[in-house]
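S.K.: A structural model of the following input is requested.
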Amino acid sequence: MRKFLTLGLTAVLTVGTAAAVSTSAYAAPQLEFGACPQDVAQVYPGLKCATVNVPLDYSRPFGARMNVLVSRHASTNPAKRRGVLFVNPGGPSGSAVMQAGKLSHPNTTGYTRLPKEVLEAYDIIGVDSRGTGHSEPLSCVGEDYWRQLQPDPDLPEERDKSWERWKAFARSCAEKNGDKLKHIGSRNVIRDMDHVRTLLGEERISYLGYSYGTYLGSAYAELYPGRVDRMILDSSMNPVEPQMWYHNSTGQVTAGVARERDYLNWIARYDTVFHLGKTYEQVNAAWQKMLGDFRKQPRGPLKNVGAVELMDVYIANLSHELYWEPLAKAMADYVLRGDERAVLDWATPAGGAAGESFIAGMISIACIDSDAPADRTKIERDFSELAKTSDFAWYNVSIPSACANWPAGHDQRVVPSGRNLPPILMFGTDGDSATPYVNTVAMHKQLPSSVLVTERGSGTHCVFGSNTAMVNWEAQRIGKEYLVDGVLPNGDIDIAPHPLPVPTAGTAAAARPAVLSVHA
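M.R.: Got it, this is the predicted structure:
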């Protein structure tokens, strides 16, 4: 039996230079930080921002150019500053600019996702990937494209419509963005990051990446191994799989079966709160009733909330527990009281420019970064097989459908070898349904200098720097000691899981939080 981590299972490792030696600067900084865009500043007033002009095509540095936005949360104690910590939330179109704020901004209790010692030791740097966020975001279709009722590929008679819709989306991406689309992939994002490093006057960077951000970090380390100080990769992609995004889509379905069972069992455990049943089978029957009703008859004033829209928000919330309670209460409102208002509040697609550009960036990066099957028959055969054991297999066919029809080609993806790298810290959970644990193991195998910390018995996506509702204090300690002092566990270890939420009694469903404004 593997033991949980104790304070004795650590060793001090040399990471780049000794921990006491500053790596802060080898040249004068060339970036001037000022006010951030209004939407950033309103949420994270502690951030400062700068715009960096970069080549669209690095092989033609004097050709067309584009702007990327950089945010910074400055070290809270300059006397203890040791360098810069680049952060990326994944997505792949999540905003790193906003992530720098999320990790450093205190909540109402004073808790910050990054421990205060880390915020003293580093400037936290976020670089929005080109084509996303505030870095000239892509647009592929109209703002209302995702407000419309989506075809339901779980129904055989709807699969032609679903395929043609994603085919039209891919074609429109190429038509609207032209040559720019070819240069949106991760290889160029990595070059942008290194250009920002130069402008910051830093010889090396430390890095914290989540989900897709783990691939970005490992690829940066492959291209620039001598420029890596300390690196944390949390909940990893499989970096060696040629069809990386296709296999992540299919892998999510397999891993999601167990995670869905965990959620429905959790609802059953608190039948005194939700009243949806005391067993998995009873709660699942309630869920299936609601899903079936929305499949038969789309709901909402615009009749644009059907099975796809409902499943969309359901799957998104399986990967963490932050909104398990209000989503279960919304289900109870509908099933027990016939009140669909809360469900519609959660599942009605937001649409709009922000949502459209988020999806455009996500799909574009995924399709550019890795090869994908072009054979519709193979894709449908694979997802039909997955659907034998999963309720939501067909709802993961979006990226495969778009990439199968992608007209802009694929970039030469960077595959990390793990050579010449300093010690790296990795986190993962064995029940992760967003980036399945087998991917984390594959990344760990590819990076011989890495140490893997596994939160056993957990299905939460991402471990270090979590919301207070899901925080694992042992992970916080391990991550802090590594980033600040260069201390790593003495080999791969398991840690105990964080506790699941305990719901409160009440019949009213909570409304969808404002943060869930984009359904992808």
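S.K.: C-alpha from now on. contacts and neighbour counts both.
M.R.: Will do.
S.K.: all strands of this structure, in order?
M.R.: 10-12, 48-55, 65-73, 83-88, 122-127, 205-211, 228-236, 424-429, 450-455, 487-489, 493-495 (DSSP state E).
S.K.: give the buried residues for the second one.
M.R.: Spelled out, that is strand 48-55. Of the residues in strand 48-55, those scored as buried under the neighbour-count criterion (16 or more other C-alpha atoms under 10 Å) are 48, 49, 50, 51, 52, 54, 55.
S.K.: any idea how many residues pack against the residue lying closest to residue 162 once chain neighbours are set aside?
M.R.: Of all residues beyond its chain neighbours, the one nearest residue 162 is residue 151 (5.2 Å), with distances taken as C-alpha to C-alpha, 6 or more residues apart in numbering. Using other C-alpha atoms under 10 Å, residue 151 is surrounded by 20 other residues.
S.K.: equivalent analysis for residue 175, please.
M.R.: Per other C-alpha under 10 Å, the neighbour tally for residue 175 reads 15.
S.K.: then residue 254?
M.R.: Counted by other C-alpha under 10 Å, the residues lying close to residue 254 total 19.
S.K.: so it makes contact with residue 390?
M.R.: Yes: the pair residue 254 / residue 390 is scored as a contact, 7.4 Å apart, by C-alpha atoms under 8 Å.
S.K.: one more sequence to fold, the one below, so I can look at both together:
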Amino acid sequence: MSNAHRRGRAHRRWYALTAAVCATAVALPLYAAQGQEESSTLTWQQCKGHSDAQCATLTLPIDRSSPWKTFGMKVARRKATNPSKRIGVLLINPGGPGGSGVNMALNSKFPAELRERFDIVGFDPRGTGQSHPLTCSTKLINKAPQELPRNQAEFEQLASYNRTLRQDCRKHSGPLFDHADTLNVVRDMDALRAALGEKKINFFGHSYGTLIGQQYAQKYGRHVRSMVLDSNMDHSLGTTKLATTAAAAVDDSLTAFSQWCSATSTCALHGQDALGRWDRLLAAANRGALYDSGTPISADGLISHAYDSFSGPEWPAFATWLKSLRTGTPHRQADPPRTGSASGTEPHVRPAVFCQDWQARVRNYQDLQALVRAEKAAAPHARTSPEMREAILGCVGWPEKANNPQRPLHIAPGAPTILLTNARHDPATGHAWARNVHRQAPHRTRLLTYEGSGHGAVGATPCTINAMQQYLLHLTLPPKANCPAADIN
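M.R.: Now for the predicted structure:
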């Protein structure tokens, strides 16, 4: 698995209600000199560069058993444009882990009626963005093992590297590193609710942000007025089921892409067996015989390109790229160049959050082989989910006990019916996860399926946008369980 792939996951596209989230992770200076306003424990000031937004810092305990150790959680707010019709606050989270709720609030374009009726409030979860970001040595991050372990010795090398990286991150990040799990984020979010002076909140969470929403509803259900969870995580799954269902979601997207090519004359592979071509290209990549304009393409690189293309979805460009690939003489699998001489630190939040939220621990090479075989059985064409495999491999060598291990969803009394949305063909958070979340709380959730593709249902079509708005504004659940797919051109 390449360094570019590992590090690229931390900067994935951030999603918003109209797919217009700012995709940059550059931190904005929070304060300007004027526009100050007091609100409980939050001191609001105009956000620099955003005349219609206010920013603040909420001081919170790192560990609630030692409340004197604190950090500052960054918050951004765009107040309701029609105060006379204001319903309340809409808290938002774009997922990741690592996505900035502050940037989402400042740079996203929300439907006008939601902007009229809600204060849009984004926050950077602990360890993320401008909320005491978890950082690690760039030099050490760049030394990440490049390939899947091929024997027990290489497995032990991976475990040793992960332990070294974890200690390095703990050194640079301080005590917050050990308390980066989502349950702590949920407690922070309820403290934000109280600081905002709200009895109840509304919440929109996307992707990993759905885990924040689910666990908030479990712990603080009576504090929820409405909640939309788009592209759902399933926190009930053990390691093998998590890996196999994630791989199956990529395989499903690959099949959907192939069917689109067969039915669409503008697809570059129309009239061909697109799935068969994929299988042949993947076999060539495994032999070291696949090239893109003379540049070798590994199997990991091919699968990762597909995964990213399906998340859009960006099917036409992906079909054109697949058609351009060529096979040739196998090349020697040389080690890729290292950039380990880089100095300094950089944000690196994902392993800390995932490995504290999931008891996903592969103990030895034999267990890893069994997991890879199970992935291939579940996904005979795609073979794996590159993002999920990376996440699980990143926990090899970590302490056995996770802070926030998997458990079924049990929504607390007093919570409203939660609206779950998911694309039918989502490579990152497969529809099977949303169905299983709904099965765990069938009378407390409503599942709306977008019959199209991509990582994100809300914002995909007027149908999904309207369903979300009607629910948030009027608590009216969608009368139908499905929204039709949009055309892909």
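S.K.: alignment lookup: residue 320 of structure 2 to structure 1.
M.R.: Residue-level alignment of residue 320 of structure 2 against structure 1, with TM-score structural alignment as criterion, gives residue 329.
S.K.: any chance of a markdown table for the strands of structure 1, columns distance to residue 342 of structure 1?
M.R.: Output for the strands of structure 1, formatted as a markdown table (distance: least, C-alpha to C-alpha, whole Å):
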| stretch | distance to residue 342 of structure 1 |
| --- | --- |
| strand 10-12 | 48 |
| strand 48-55 | 37 |
| strand 65-73 | 36 |
| strand 83-88 | 32 |
| strand 122-127 | 34 |
| strand 205-211 | 30 |
| strand 228-236 | 31 |
| strand 424-429 | 31 |
| strand 450-455 | 33 |
| strand 487-489 | 45 |
| strand 493-495 | 36 |
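S.K.: among those strands, which is nearest residue 288 of structure 1?
M.R.: Closest approach to residue 288 of structure 1 among the strands of structure 1 (C-alpha to C-alpha): strand 424-429, 27.7 Å.
S.K.: ok so, going back, tell me the counterpart of the residue nearest to residue 162 of structure 1 in structure 2.
M.R.: In structure 2, the residue matched to residue 151 of structure 1 (TM-score structural alignment) is residue 146.
S.K.: for residue 137 of structure 1, find the nearest of the strands of structure 1.
M.R.: strand 65-73 (9.5 Å).
S.K.: tell me the buried residues in the closest one?
M.R.: By neighbour count on 16+ other C-alpha under 10 Å, the buried set for strand 65-73 of structure 1 is 66, 67, 68, 69, 70, 71, 72, 73.
S.K.: what span of structure 2 is that strand aligned with?
M.R.: Counting by TM-score structural alignment, strand 65-73 of structure 1 corresponds to 70-78 in structure 2.
S.K.: relative to structure 2, which residues correspond to stretch 478-488 of structure 1?
M.R.: Following TM-score structural alignment, the aligned partner range for stretch 478-488 of structure 1 in structure 2 is 467-477.
S.K.: and residue 253 of structure 2, what does it touch?
M.R.: 310, 425, 426, 427, 453 (C-alpha atoms under 8 Å, 6 or more residues apart in numbering).
S.K.: I'd like to know how far it sits from residue 179 of structure 2.
M.R.: Residue 253 of structure 2 sits at a distance of 35 Å from residue 179 of structure 2 (criterion: C-alpha to C-alpha, to the nearest Å).
S.K.: same question, residue 228 of structure 2
M.R.: In this structure, residue 228 of structure 2 and residue 179 of structure 2 are separated by 26 Å, where distance is defined by C-alpha to C-alpha.
S.K.: neighbour-wise, which of the two wins?
M.R.: The neighbour count for residue 228 of structure 2 versus residue 179, taken as other C-alpha under 10 Å, is higher for residue 228 (26 against 20).
S.K.: where's residue 312 of structure 1 relative to residue 76 of structure 1, distance?
M.R.: From residue 312 of structure 1 over to residue 76 of structure 1 the distance is 39 Å, taken as C-alpha to C-alpha.
S.K.: make that residue 221 of structure 1, sorry
M.R.: The span separating residue 221 of structure 1 from residue 76 of structure 1 equals 27 Å under the rule C-alpha to C-alpha.
S.K.: between those two, who's got more neighbours?
M.R.: A direct count of neighbours by other C-alpha under 10 Å for residue 221 of structure 1 and residue 76 places residue 221 higher, at 24 against 16.
S.K.: I'd say that one and residue 228 touch.
M.R.: Yes: applying C-alpha under 8 Å as the test, residue 221 of structure 1 and residue 228 come out as touching, 6.3 Å apart.
S.K.: so what sits against both of the two?
M.R.: With C-alpha under 8 Å, 6+ apart applied, the overlap between the contact sets of residue 221 of structure 1 and residue 228 consists of residue 421.
S.K.: residue 89 of structure 2 matches what in structure 1?
M.R.: Residue 89 of structure 2 maps onto residue 84 in structure 1 when the alignment is built from TM-score structural alignment.
S.K.: make CSV out of the buried residues of strand 65-73 of structure 1 and add distance to residue 353 of structure 1.
M.R.: Shown next, in CSV, are the buried residues of strand 65-73 of structure 1 (distance: C-alpha to C-alpha, whole Å):
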residue, distance to residue 353 of structure 1
66, 20
67, 19
68, 18
69, 18
70, 21
71, 22
72, 25
73, 27
